[in-house]
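> no sequence on this one, just coordinates:
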């Protein structure tokens, strides 16, 4: 498994804080508080698990851009080992602890079953083989990192920095250590709830990196629906293939918001069943089991076998 340590590089170093003077009761002069160590990017293999899933490789990532360490899980298709000259598209997914392993998921035992579904759809020739990359959320800082704007009451607004983590740190690592197709048309980004919101934001602001989006049950409500004007005011229609969905049991307000987003995308030039697919799932709720039940359809639209 590859190991990368960028500790000697200053490319991603955070700026140091100014010295603070503190009173020393045992001295006549003030002393300077030591400068904190700057964060440095490091991506290291995670500790091996005795019953590790086949073809699932785990890393511990310490970003130089955001302070929380997080796990990154890379799930490889069976073709990766069988076809050593082949390169593969990559699907980056937020809330990575909820994708593959029920021991790590927010609700124990409830995951997207992402690896199993990708394997099944590949074996059925419904999709092309893909690499799945799950980025674990930062726990208490999840709301901060998954929101593109700051809400006056709830805070947040670190979405741009989280995007830098993906674009400047993680994607270069994945492209260097795995046989990927790095171009935007072969790189997807997706998530649910706030993960859907940040995927939408990063797709529209960085279509030069992400060309396919999976927007499941998006939290359009955030900060008085501030994502909608941003999308409406984008100067040109970016080259994005978009999956969008909502469950009807998630609440009438959220269904209306997602309908409104669908209409906006049509007005901006997307075409249903060409570069946009919108699905409303009867009685589907807002949880991992519901998203797992339709992940096969997400894959079939974004990565069809040609």
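Structure's in. What do you need? In this text the structure is predicted, and so the values were computed from the model without any measurement. Numbers count the residues shown, from 1 in each chain.
> rest of the way, CA atoms for contacts and neighbours
Noted.
> For the stretch 1-150 of the chain, which segments count as helices?
Secondary structure of the stretch 1-150 of the chain (DSSP state H, counting those that start in this stretch): helices located at 79-82, 114-123, 142-145.
> Put this next to the first one:
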């Protein structure tokens, strides 16, 4: 008896198996697709009335990247808490949201935390604060426009009017990295009626980076910048000085850059230095303690190899402790950027999960929003 399967039968079985595989695909891929929760990213323009007419000539129509959580497209009656996340100096929103290759992909980090049950679902909003000076410092200035007001008022109002948010301070968090961490404490300590919880990742600029005895090389670099092209080619520290001056010591008389530097003809400028100090959170924090007491939660961290920032975080920890204000402070093994994705996934998102009010069935609110 011939036990071999006839060629036609073998062909029919092969075709049937191929058809089945085309329908279900490899089992491991199907399982992975079903278990991974993926949000949606939109990049829109949001006009800033307070950014109009800035002396730098930057557009008041700002790019804004928005992460919408996995259930946003399917659960049309659900409203969500919002995290406003501020990027750092020389960065932009597109670098954080996967539009441009960068050292971090924020949506992928959020997706991972949501999929693994470490985070609730949030809308996450990041405005593009990259400008002529490589960063706005999230401050109000005639030179760069009113960035502080743009984030706290105009952007929040726009997002509440166009997305299914929970439009209450208890459901809004503010966070950021580096310059964004600075913006978080700067804006958050002034607006507890808008944001209830703050998370600062490696916040810069907590103290003014100025000395009474100027570095001659630093002075020469600053005063050697005469054109925008010169500024584009400058080192990081010189760029940061111009961004700080544009935000904190603007000038309507200076024609090219519309700012006053803390050094002129190699000599320190006391009034400019005083203006910079007046914008340093560790200098001004005592005036905002009553506001900080109104916040539901505040947390901050930095890598131990990020020496000056970690040192300033310790000072912030000491101030809040002296006032009896509950907070979370951590110093971890790392530098300024190498563990930020991990910190967002493991610390920041769980922090907001625990502290922002969620509303899974807000059917009474309008469902006309996107």
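Perfect, thanks for sending it. These numbers were taken from a predicted model, which means no experiment stands behind them.
> sorry, back to before: will you turn the helices of the stretch 1-150 of the first structure into TSV that also has distance to residue 248 of the first structure and mean neighbour count?
Converted to TSV, those look like this (distance: least, CA to CA, whole Å; neighbours: other CA atoms under 10 Å):
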stretch	distance to residue 248 of the first structure	mean neighbour count
helix 79-82	37	13
helix 114-123	23	18
helix 142-145	24	20
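> Tell me which of those sits nearest to residue 246 of the first structure.
With CA to CA as the criterion, residue 246 of the first structure lies closest to helix 114-123 of the helices of the stretch 1-150 of the first structure, at 18.5 Å.
> by contact count, what packs against the closest one?
In terms of contacts (3 or more CA pairs under 8 Å, 6 or more residues apart in numbering; DSSP states H and E), helix 114-123 of the first structure is packed against helix 288-302.
> Just the residues contacting the helix it packs on, thanks.
Here helix 288-302 of the first structure makes contact (CA atoms under 8 Å, 6 or more residues apart in numbering) with 98, 110-114, 117-118, 121, 126-127, 192, 212-214, 216, 241-243, 277, 284.
> Those in strands, which ones?
Those of the contacts of helix 288-302 of the first structure mapping onto strands are 192, 212-214, 216, 241-243, 277, per DSSP state E.
> I'd like those laid out as JSON lines, including distance to residue 202 of the first structure.
Formatted as JSON lines, these follow (distance: CA to CA, whole Å):
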{"residue": "192", "distance to residue 202 of the first structure": "14"}
{"residue": "212", "distance to residue 202 of the first structure": "11"}
{"residue": "213", "distance to residue 202 of the first structure": "9"}
{"residue": "214", "distance to residue 202 of the first structure": "12"}
{"residue": "216", "distance to residue 202 of the first structure": "15"}
{"residue": "241", "distance to residue 202 of the first structure": "13"}
{"residue": "242", "distance to residue 202 of the first structure": "13"}
{"residue": "243", "distance to residue 202 of the first structure": "15"}
{"residue": "277", "distance to residue 202 of the first structure": "19"}
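> The residues you listed: which two are farthest apart?
Largest separation among these by CA to CA: 192 and 241, giving 16.7 Å.
> how about the ones in strands among the contacts of helix 288-302 of the first structure in CSV, adding distance to residue 42 of the first structure and neighbour count?
Putting those into CSV (distance: CA to CA, whole Å; neighbours: other CA atoms under 10 Å) gives the following:
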residue, distance to residue 42 of the first structure, neighbour count
192, 27, 24
212, 28, 27
213, 27, 29
214, 28, 30
216, 30, 28
241, 32, 22
242, 32, 27
243, 33, 22
277, 38, 19
